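Undergrad: can't give you the sequence, but here's the structure:
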C-alpha cells in the first residue's frame, strides 16, 4: 500500500509567517452591525443574495464583492490576473461571524479586498470538496486548521497561503503583504503554490492497488482495544484531551468490541462517556440535543452550535447503548434529543435542517445560559432552589459574566434521595420546572437556523430515528424516518441513482459527494432492516452502483470524494480517516460488505475487503480515526449473523430481536423469497426464524428467545 503521509512544508517567504487562531481571541459584541440582508434594498446587496446557502446569504450585505466558488470567479481572476481570496466557513461557526463583523462589514477592508483579489465565499457544508483542498493546504503550512478558513490561491485555484481567523488589523496586514507579494514576487508565489499543491496531492490518496491480501482475524481485532486505552478518559469519558469532541463513531467501535470480545472495561468506557455527556453542559439540559464539542475536558462549557450530524450519530449511539444497559437515562436523552429535532430542525416537507448557530444577539451561548435570578423569577421558591442546586447554578455564575451553564453532578436518583424526595416526586417537579424554563427561554432571541438540507447529514439523522425506533419501540420514530426517506427519494435521488447534495427553497442545486452516497445507502440498508421492505435495499444498491461507476478509482479500488463527472479541482482527494463523521470510504466499504452479504454478490465483498486491506496497517494505531474501519474488521473477522425471518409475523419478530444489541447481525425476511438468502425459506403458515452464518443455517425456530439462544457462542 502506498498511503502518502502529509508533510509540513518549509516556508521561505517572509510574508507567509502570519497566522490566526480563533481560539486565541475573545468574542465581540454585535455593535455597529449592518441590517440583515433581507431588510435591505436589493440594490445594496451583492451577488450572494441569490445563493442557495443561508451562510452565504448572511454575507449578501457585505461591501465585499463576493463570488460563489465556480467558473465565474475563476474566469475573472484569470482575466484580471488577480489572486483568489477564498473564505470558507459555515452558518454555526462563531468565529466566522466575528470575522464578518470585524472585517467583511468594514468598507475600508472591503475596498482592499476588492481592489487586489477576487473574493470567493464558500459554505464548507455545501462544498466540502473545496474545503478539503484548502484545509489540506492549511495543515501543510501550519500543521493545523479551523474555520473560518481564509485561503489565497492563484487564478487556477492552486493555494499559496492559508490561515484561519484574523483580527481586523492583522487581516489588513495579510491582505497588503500578499497583494504586494503577488505583484513583486510572483515567481516565488508560483513556486509556493506548486509545492503546496504537490503536498496536497500526496495526502490521503492511495495510488496503487495492494499487493497481497490480508486475513482479518479475531486475534487482530481483539487486540485493537488495548491500543485505545491510553487515550480514554475513564473518569469523565471521551478521549483525554481538550477541547473534547463526542466522536460517536469511536464509541460505536468500543461498544462493538465489548459485544464481540466480552471486554467489560470497554463497556465501562462507553457508559462513562455517555453518562458524563448527558450530565454535562454539552447536552442541552432543558431542550435536548448536543452541542458540537466541549471546550474543556469535563463536558462542561460547550461550543454552543448544534449540528445535525452530531445529533443523528449520538441518538444512534445512545440507542445502541440502551439496548445493552437498559439505562433509562439513555432513553431520556434519545427522547429529548428527537423532540428537539422535531421541534427545531425539521422542515414541513420532512427534511432535516443543518444546524443551529452558537450565537444570538452577538454573543455565544446567550440563548442557553441563565443567571440565578432568572431562574428564581421563572419558578416558585422551592423548585427554583432545587433546580438551581441540581444544575449547579451559582449566584456569581459558573461560567462567564455571571452566567450559568446548566449541568449536573449527580444522578436524578441520588439527588432526590439527598433532598428527601422520592424519585417520582423529583421527576414530576423537575419535568414541570423544565417545561416552565423552556417556555421562558423561548421568549429570548433564538440562534439562527441554517435551514438547508444536506443528503449525508439527513441520512445520519434518518438512521438515528430508525435506531431509536428499534431500541424504544416508538412507532412515531419510524414514521418520521419514513417521511424523511420519502423526502430524500423525491428531492435528492435521480432515476439513475445520481444524488443531489443540498436542498433549499424548494430545489437542489449541487451534485452530491461520496459521503452523500455512502451514508444514504447505509441508511437505506437500516431502513430495510427496520421494515423488511425490499425496495429500500434495492435503492441502496442503485446509488451504490452509481458511486462505484463514477467515484471508484480503478487502480486502487478506493473511492474519490468527488465524481468523475464533477468540476475539476486542483486535486481529487480521497477521504480515508474517520472524524466527527465517519470517512466516506469507510462507510462505503461497510455498505459494500453488507450489500455483498444480502445479495450474495462476491464482487461487492471483494471490493470491501480490498478497501479494508489498504488501511489495515493504519487501524491498530489509528484509534478513533480508523474506528469505522475497525468495526468492519470486526464484522469480517467474526462473520455476520444472517437472520432470516419468514412469515406473517416476520416484521414483529424482527423488531423483538432487534431490541437486543446485535451489531454483526443482518436482518432480512418477510413473506416473499426476494433475496438469495431467503430462497427456499418461505412458509405458508406461521413464522419461522432462521439463524445463519456463512450461508449455513441452524434449525429454524418459531420463538424469538429460541433464536437468541442460537446466537450465543
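TA: Perfect, I can see it now. Small disclaimer: the values here were computed from a predicted structure and weren't measured.

Undergrad: switch to C-alpha atoms for all contacts and neighbour counts from now on
TA: Noted.

Undergrad: all helices for the stretch 451-600 of the chain, in order.
TA: In the stretch 451-600 of the chain, the helices defined using DSSP state H, counting those that start in this stretch lie at 455-472, 475-491, 514-531, 534-551, 584-598.

Undergrad: distance check, residue 266 against residue 372.
TA: According to Cα to Cα, to the nearest Å, residue 266 and residue 372 sit 39 Å apart.

Undergrad: the more surrounded of these two?
TA: Using other Cα atoms under 10 Å, the more surrounded residue of residue 266 and residue 372 is residue 266, with 22 against 19.

Undergrad: give me every residue that touches the nearest residue to residue 233 once chain neighbours are set aside.
TA: Spatial nearest neighbour of residue 233, excluding adjacent residues (Cα to Cα, 6 or more residues apart in numbering): residue 240 at 4.9 Å. Counting by Cα atoms under 8 Å, 6 or more residues apart in numbering, residue 240 touches 231-233, 297.

Undergrad: PyMOL command to pick out the buried ones of the residues you listed?
TA: Remark: buried members of the contacts of residue 240, expressed as a PyMOL selection using 16 or more other Cα atoms under 10 Å:
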select buried, resi 232+233+297
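
Undergrad: what about versus this one:
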C-alpha cells in the first residue's frame, strides 16, 4: 500500500489506493477502504500513534446496513477537506459495532450520557488513553468540519480540562452501570404478573406493539407474554400478543413478497419500515411466530414463520452454511428503491386489471404511503390465498430484476446461534427437513470455525474467522441454539458442546453478584468492563447465558447450572419487573423457572412419531423435549425411562416431579394441557 507523509506526520491515501481498512474482515470497514481518511482499525497501533503524535482519537462506530452511516460517509469521510482535518488533528479509528459490541457498548453509554440519546453513526472524541470527552451521532458535513476545528483548538489550548472531562465521564458511567443490577431474588409469580400488567398498560391498542414511533418489533417481550398468559390463562395478555403479532405481519415492516422483517417501523402503525433486514430480528421473530402458532393455531402465524424461515435460507445463507448479518437499508444509496411500488409499476408488471386488485390487496395508493408517490406493501385484510400467492409470485419475480440491497456477509456467532434455535424448532414443528438441515450445518460451522482453542470468536467471513473474541451473548445464544439442536435430533454432541460453552461462561464472564459481564475476564481492557443487562435488539449477554443455563439444567438435571441461571435472573429481577419492555428475555426465562421446568422425555420413537409430534406441538412455553432410545448415552433426560409394554412412552415431569408414563396421543395431550 503506497503512502506519502504530510508535514504534520499523517499518512494520506494516494489517488486510487486504499487505506488500512482494505484488509479487514468486516464488510463495513471495507466500505471505507477508499476514503481519503487515514483510518486505523481499533487496536494498540492506533492508540500508540495518538500518543506519539499527542493528538486525540476520533472514533467512528457504525454498521453496514445503517442508512445514516452511509450518509455521513459520503458527506464527510469521502470529502478531501474533511479528511484533511481528520488526518491532521486526529488519529481516526473505524469500528464495526457488530464485530466489536464491547467497544460499541462502552462508548454508546458515554454518548447517551452526554447527549441524552444514542444511535449510529456514533462519533466519539477520546484521549489517547481511551477516555471519551465529546460524543455525538450523525453530524452534517459543515457541522462536522467546524466541530473538528473546535476540538483541535481545545486540545491545544485547554488540554487539562479536556482530559479531566474525560475522566469525569468514565467515573460517572462506572457508577451508573451498577444501577440496573443489585437484585437478590427471582421475580415471584405475583411480580411476573405485575410486569405483564405494566406491559398491558403500555400497549398501543390502536396499532399493536408498545410506545410510539419509531416502533421496534418486541419479540422478546412477546415471548414473555406468551409464557405468562399460558401460566395464568390471562385473556388480556393473549390479546396484547395476538394484536401485536397480527399488526406486524400485516404491515409494511414485514416483506409481503419475500418474507422476513425489516429492522423497525418509522411510524407507529407499522406502515413504513427502515428497510434494513437484520439476522437477529428475523431469527427472534421466526421463533416467536412459531410459538404464537403453537398456542393459537393462527394460519397467519404459520405462514409468516414459514416465509421468514425461507427468507433466511434464500437471502441470508452463506456458502459455508452460516447466515449473513444483514441486508442494507439502501439500494444504490436510496432507501426503499427495491421494495416500494407505485400503481403504475404494478400495472407494468401485472396489467391494469390485476394491478387494481394488487393495489387493493397490498394497500398501494395513488398518493403513496412512502416517498415520491410510492407505497410499501401491506396486507390489511385476508384475501383468497390463491389470489395472494399469484400476485406475490409475479411481483417478487419482477422485484428480483431491480437493483438489490448490499449484503453484509459476515457471520456473527450470537445471531447465528439464534437462527440455529429458530430453524431447528421450525424443522421439527413443520416437519421440514431443509430447515433442520440448515440449522445443523450452521451449528457445525460455528463449532468448527468460530471455536478456536476452545474459545469463541465473534465473527467470520468467507469461512475465515476474525480476531475479535466472543462476548457473553455469543456463548449464551450459541448454547441456546445447540440445545435446540439436541432436542430436535436427540444427538448428544450438541448437548455436550453447549455444556462446554456454558462452563466457559461461568468461569470467564461471571460477576461477583451472580450476573455476567459482557466480556471475559481476560478480554481487552477498555475504559471499563461493559455490562448491560437490558434486552434491546437482542438478548443481553447476561440473560442469554442465564436462559441457556436453565435450559441446560432442564435437559441434564444439573443443579449447578440451574442455580447459576436463577442467580443471574435474580440480579435484574427487581428492575425487570419495573421496566419489563427492556427485560423481555430475562422475564421469559423467569417464567420458565416458575413453570417448573417442564420436561418431556419420549422413548421408543426413533426418527420421530406421534408422541414426539404431539409433545412439540403442545409443549408448554419454556418446556424441553427429547425423543430417543431408553438410556441413550449422553442424554440424561432419557436415563432410567424404559419402554412401556415394549412400546413407545412419554414421560412428563414438572419441577422435578414426574407423572406416570403415557403411551397414547390422547393421554399425552391431556397431560400436557394440564401443565400449561
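TA: Thanks, I have it. Here the structure is a predicted model, which is why all the values come from computation and not from measurement.

Undergrad: before we move on, the earlier item: output the helices of the stretch 451-600 of structure 1 as TSV; include the columns mean neighbour count and distance to residue 138 of structure 1.
TA: TSV is the format used below for the helices of the stretch 451-600 of structure 1 (neighbours: other Cα atoms under 10 Å; distance: least, Cα to Cα, whole Å):
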stretch	mean neighbour count	distance to residue 138 of structure 1
helix 455-472	27	25
helix 475-491	18	34
helix 514-531	26	22
helix 534-551	20	25
helix 584-598	24	21
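
Undergrad: switch the ones you listed over to a markdown table; also include distance to residue 672 of structure 1.
TA: As requested, those are exported to a markdown table (distance: least, Cα to Cα, whole Å):
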| stretch | distance to residue 672 of structure 1 |
| --- | --- |
| helix 455-472 | 22 |
| helix 475-491 | 22 |
| helix 514-531 | 14 |
| helix 534-551 | 10 |
| helix 584-598 | 15 |
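
Undergrad: so which of those helices is nearest residue 274 of structure 1?
TA: Minimum separation from residue 274 of structure 1 across the helices of the stretch 451-600 of structure 1 (Cα to Cα) falls at helix 455-472, 15.5 Å.

Undergrad: check which helices and strands the closest one sits against.
TA: Packing partners of helix 455-472 of structure 1 (3 or more Cα pairs under 8 Å, 6 or more residues apart in numbering; DSSP states H and E): helix 308-325, helix 328-344, helix 475-491, helix 514-531.

Undergrad: the helices in the stretch 301-450 of structure 1, which residues?
TA: Taking DSSP H, counting those that start in this stretch as the test, the helices found in the stretch 301-450 of structure 1 are 308-325, 328-344, 372-378, 381-390, 412-418, 423-441.

Undergrad: how about the stretch 601-713 of structure 1?
TA: With helices called from DSSP H, counting those that start in this stretch, the stretch 601-713 of structure 1 shows them at 602-615, 619-622, 627-638, 650-657, 704-710.

Undergrad: looking at these, which is buried most?
TA: Burial of the helices of the stretch 601-713 of structure 1 is given as mean neighbour count (mean count of other Cα atoms under 10 Å); helix 627-638 ranks first at a mean of 24.

Undergrad: mean shift of it relative to structure 2?
TA: Once the two models are superposed, helix 627-638 of structure 1 sits on average 1.9 Å from its counterpart in structure 2 (mean Cα distance after the TM-score superposition for structure 1).

Undergrad: let me see the contact set for the counterpart of residue 632 of structure 1 in structure 2.
TA: Matched by TM-score structural alignment, residue 632 of structure 1 corresponds to residue 589 in structure 2. For residue 589 of structure 2, the contact set (Cα under 8 Å, 6+ apart) comprises 224, 543, 546-547, 550, 569, 622.

Undergrad: now do 7 Å
TA: residue 547 (Cα atoms under 7 Å, 6 or more residues apart in numbering).

Undergrad: which one in structure 1 is aligned with residue 325 of structure 2?
TA: Here residue 325 of structure 2 is matched to residue 354 in structure 1, going by TM-score structural alignment.

Undergrad: what about the helices in the stretch 101-250 of structure 1?
TA: Here the stretch 101-250 of structure 1 has its helices, by DSSP H, counting those that start in this stretch, at 107-116, 128-142, 168-184, 186-201, 218-222, 224-228, 248-261.

Undergrad: residue range for the fifth one in structure 2?
TA: Going back to what we said before, that points to helix 218-222 of structure 1. Mapped onto structure 2 using TM-score structural alignment, helix 218-222 of structure 1 covers residues 189-193.

Undergrad: ok, average deviation of that stretch from structure 1?
TA: After superposition onto structure 1, stretch 189-193 of structure 2 sits on average 2.7 Å from its aligned residues (mean Cα distance after the TM-score superposition for structure 1).

Undergrad: which non-adjacent residue is nearest residue 426 of structure 1?
TA: Take residue 426 of structure 1 and drop its neighbours on the chain: the residue closest to it by Cα to Cα, 6+ apart is residue 416, 5.8 Å away.

Undergrad: understood, closing this out.
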